[in-house]
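*Asks:* no FASTA, just this:
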């Protein structure tokens, strides 16, 4: 844990930490953990390396702080899946929220993807703990909807994986998406177009058959 965290931080300390984390997000999302250095982060933050090391002693500490923050944000749409709501409406809203995150947090998405591609050496406990527990809980809710005949029967975990893959594509492969769509389709409206398509794909596919 970084040294200043052991006591109450001042406003300036909080601002400096946020500056460092913002700079580190830019560096890590572009170069990955292994390809990034403290010197690069310090330069991006506009501060000296010794000054940066006052707030975070190691590159690993900065990365850990970013990942912990990312997971809280990244998992919030799944947490909001409400068992008491209409199942198709809940799933439609979940898809929308995931696409909004792809649009608004592309660097965070690349940071997470880079970590997973490296075998998740720094976040495996979080994946096997907090993430798995949440997915198991929501999979049980979806299974309940299926047993009640409210949605078509399928594998709930692979459904969640599929939604992750199709929505996050628009963050991690945004350059490719815009290149293929071209200037007339690759503008800001591409996320709305994607939302309509994915809603049709999933909602129609999960609608119970008569």
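*Replies:* The structure has been received and is ready for your questions. Owing to the predicted nature of the structure, the values given are computational and were not obtained by experimental measurement. Numbering: from 1, shown residues only.

*Asks:* Please count neighbours and contacts with C-alpha atoms only from this point.
*Replies:* Noted.

*Asks:* gap between residue 24 and residue 62?
*Replies:* Distance from residue 24 to residue 62, counting by CA to CA, to the nearest Å: 7 Å.

*Asks:* Which of those two has more residues huddled nearby?
*Replies:* Neighbour tally, residue 24 and residue 62, criterion other CA atoms under 10 Å: the higher count belongs to residue 24, 26 against 22.

*Asks:* Give me the residues contacting the helix or strand hosting the more buried one.
*Replies:* Element membership of residue 24 [criterion: DSSP states H and E] is helix 11-31. With contact meaning CA atoms under 8 Å, 6 or more residues apart in numbering, helix 11-31 is reached by 35-36, 40-42, 44-45, 52, 55, 62-63, 65-66, 107-108, 110-111, 114.

*Asks:* which of those residues count as buried?
*Replies:* Neighbour counting with 16 or more other CA atoms under 10 Å marks 36, 40-42, 44-45, 52, 55, 62-63, 66, 107-108, 110-111, 114 as buried within the contacts of helix 11-31.

*Asks:* Let's see which of the residues you listed end up in helices.
*Replies:* 40-42, 44-45, 52, 55, 62-63, 66, 107-108, 110-111, 114 (DSSP state H).

*Asks:* quick check: angle from the host helix or strand of residue 116 to helix 11-31?
*Replies:* For residue 116, the host element (DSSP H and E) is helix 106-117. Comparing the axes of helix 106-117 and helix 11-31 via axes from the mean of the first three to the mean of the last three CA atoms, to 10 degrees yields an angle of 60 degrees.

*Asks:* try this one side by side with the last:
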């Protein structure tokens, strides 16, 4: 793909993320996305063929980093390290993909009518893997006996809120936009609460290192 084509696709996905987040799938019109992207309407169809394909691309633009955020569950055995990395990565997704995050959240809240089956399966596989790892830590005595699923629900809600409820956050904080230090503080504070609240202990390997 040429640099121009890649740039145009990124422009369209960003514009579509904003429109889908504001209006929802059904009310969104391709012409509105084209105007927001500053491109002719035929360009949208040239790159994505249909509104459905474009919507899928918007969903994928946030699903890929969400799946990547869970990589520590596959690569590290220390719960304190994994949970801290996961929280920071999830906060970063909300920071860098706020509109696509809202689109994804709205899709889920409406029963995922347009969520492609292969994406749903990837997310379920990731959730099962993450839950299994948390249960392993509990069995090893590295965490209090919390419910793995509800812990994940808490992490999802508390990190995604920085994208989905940005208007409320702006009103409460008096800031038009959160700074990098605000996001860092959010990640650090949430990590502290989760590690202490769940009685997380460092693994022997992590202590030795």
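*Replies:* On my side now, so go ahead. Since this is a predicted model, take the numbers as computed values, not measurements.

*Asks:* How alike are these chains, TM-score-wise?
*Replies:* Once superposed, the chains reach a TM-score of 0.85 (TM-score structural alignment, normalised by the length of the second structure), with 200 aligned residues with a CA RMSD of 2.3 Å.

*Asks:* any idea how far the helix or strand just after the helix holding residue 116 of the first structure is from the chain center?
*Replies:* Using DSSP H and E, the helix or strand that follows helix 106-117 of the first structure towards the C-terminus is helix 124-126. Its chain's average C-alpha position is 15 Å from that of helix 124-126 of the first structure, according to CA atoms, centre = their mean, to the nearest Å.

*Asks:* Kindly report the same for stretch 32-43 of the first structure.
*Replies:* The chain centre lies 21 Å from the centre of stretch 32-43 of the first structure; the measure is CA atoms, centre = their mean.

*Asks:* what does it correspond to over in the second structure?
*Replies:* Aligned by TM-score structural alignment, stretch 32-43 of the first structure falls on residues 24-35 of the second structure.

*Asks:* For that stretch, give me every contacting residue.
*Replies:* Contact with stretch 24-35 of the second structure is made by 12, 15-16, 19-20, 40-41, 43-44, 51, 55, 103, 106, as judged by CA under 8 Å, 6+ apart.

*Asks:* Need the max-distance pair from the residues you listed.
*Replies:* 40 and 106 (27.7 Å; CA to CA).

*Asks:* so stretch 94-110 of the second structure aligns onto which residues of the first structure?
*Replies:* The alignment of stretch 94-110 of the second structure onto the first structure (TM-score structural alignment) spans residues 102-118.

*Asks:* follow-up on the earlier one: once aligned, what mean separation remains between the helix holding residue 116 of the first structure and the second structure?
*Replies:* Using mean CA distance after the TM-score superposition for the first structure, helix 106-117 of the first structure ends up 1.4 Å from its aligned counterpart in the second structure, as a mean over the superposed pairs.

*Asks:* got the contact list for that helix?
*Replies:* Applying CA under 8 Å, 6+ apart, the set of residues contacting helix 106-117 of the first structure is 25-26, 28-30, 32-33, 67, 70, 102, 121-123, 168, 171-172.

*Asks:* I'd like to know which of the residues you listed are buried.
*Replies:* Counted by 16+ other CA under 10 Å, these give 25-26, 28-29, 32-33, 67, 70, 102, 122-123, 168, 171-172 as buried.

*Asks:* name the element the corresponding residue of the first structure for residue 149 of the second structure belongs to?
*Replies:* In the first structure, residue 149 of the second structure lines up with residue 157, judged by TM-score structural alignment. Taking DSSP H and E as the definition, residue 157 of the first structure sits inside helix 156-172.

*Asks:* Now do that helix: which elements does it pack against?
*Replies:* helix 87-104, helix 106-117, helix 132-147 (3 or more CA pairs under 8 Å, 6 or more residues apart in numbering; DSSP states H and E).

*Asks:* What separation is there between the closest residue in space to residue 76 of the second structure that isn't next to it in sequence and residue 69 of the second structure?
*Replies:* Of all residues not flanking residue 76 of the second structure in the chain, residue 82 sits nearest, at 6.4 Å (CA to CA, 6 or more residues apart in numbering). Taking CA to CA as the measure, residue 82 of the second structure falls 10 Å from residue 69 of the second structure.

*Asks:* go on, residue 14 of the second structure?
*Replies:* In terms of CA to CA, residue 14 of the second structure sits 21 Å off from residue 69 of the second structure.

*Asks:* from the ones in helices among the buried ones among the contacts of helix 11-31 of the first structure, which is closest to residue 187 of the first structure?
*Replies:* Using CA to CA, these come closest to residue 187 of the first structure at residue 107, 18.5 Å.

*Asks:* ok, residue 113 of the second structure to residue 50 of the second structure distance?
*Replies:* 17 Å.

*Asks:* And for residue 151 of the second structure?
*Replies:* In terms of CA to CA, residue 151 of the second structure sits 38 Å off from residue 50 of the second structure.

*Asks:* repeat for residue 71 of the second structure
*Replies:* Taking CA to CA, one finds residue 71 of the second structure at 32 Å from residue 50 of the second structure.

*Asks:* of these two, who's got more company?
*Replies:* residue 71 (16 against 13).

*Asks:* what does that one align to in the first structure?
*Replies:* Aligned partner of residue 71 of the second structure by TM-score structural alignment: residue 79.
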